[in-house]
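Chemist: this one's structure only:
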């Protein structure tokens, strides 16, 4: 009977650990999503700033003016 009790106790601890890890993953995913949105916003702002400075369209293979 003690073996069953020990197994039940271990399962309870494992279930708690899984729940805790699930909460951590959920929080991390929310943070990743927030940071991804911020990076996209900053990239958009930088592209707009560069376009305004150069007065033209930015091409991916365009060489900088000093070349």
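Modeler: Great, that's in hand. Just so you know, these numbers come straight off a predicted model, no measurement behind them.

Chemist: only C-alpha atoms for contact and neighbour calcs from this point on.
Modeler: Fine.

Chemist: ok, residue 43 - how many residues close by?
Modeler: As a burial measure, the neighbour count of residue 43 was computed by other C-alpha atoms under 10 Å and equals 12.

Chemist: host element of it?
Modeler: Take DSSP states H and E as the rule and residue 43 turns out to sit in helix 2-54.

Chemist: dropping in the other structure now:
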């Protein structure tokens, strides 16, 4: 194998590695974007649940108070 053929083979190998690395980076980027979307959705859901729990706690506190007598007494 001559020097030119050797260099050409090395360049071809590097180009193939670069192509595979670009694809891997793109796949990882897609995974990260999908995870961030899921994290955002879960954060919104958690916020809604916290609000519901707070409302439930307020209602439970009010339920413990004695009821006023009906107006006809």
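Modeler: Noted; the coordinates are in hand. Keep in mind the model is a prediction, meaning the values are calculated, not measured.

Chemist: Tell me how the two chains score on TM-score.
Modeler: Comparison of the two superposed chains (TM-score structural alignment, normalised by the length of structure 1) gives a TM-score of 0.80, and 55 aligned residues with a C-alpha RMSD of 0.5 Å.

Chemist: what does the helix holding residue 43 of structure 1 correspond to over in structure 2?
Modeler: Aligned by TM-score structural alignment, helix 2-54 of structure 1 falls on residues 9-61 of structure 2.

Chemist: what's the average distance of that stretch to structure 1?
Modeler: With the two structures superposed, stretch 9-61 of structure 2 lies on average 0.4 Å from its match in structure 1, counting by mean C-alpha distance after the TM-score superposition for structure 1.

Chemist: Show me how far that stretch is from its chain's centre.
Modeler: 3 Å (C-alpha atoms, centre = their mean, to the nearest Å).

Chemist: next one: stretch 38-56 of structure 1
Modeler: With C-alpha atoms, centre = their mean as the basis, stretch 38-56 of structure 1 stands 22 Å off its chain's centre.

Chemist: cool, stretch 6-13 of structure 2 as well?
Modeler: From the chain centre to the centre of stretch 6-13 of structure 2 is a distance of 41 Å (C-alpha atoms, centre = their mean).

Chemist: Run a quick neighbour tally on residue 44 of structure 2.
Modeler: For residue 44 of structure 2, the number of neighbouring residues by other C-alpha under 10 Å comes to 12.

Chemist: same question, the one 3 residues further on
Modeler: The criterion is other C-alpha under 10 Å. On that basis, residue 47 of structure 2 has 12 neighbouring residues.

Chemist: How about residue 48 of structure 1?
Modeler: Once other C-alpha under 10 Å is used to define contacts, residue 48 of structure 1 is seen to have 13 neighbours.
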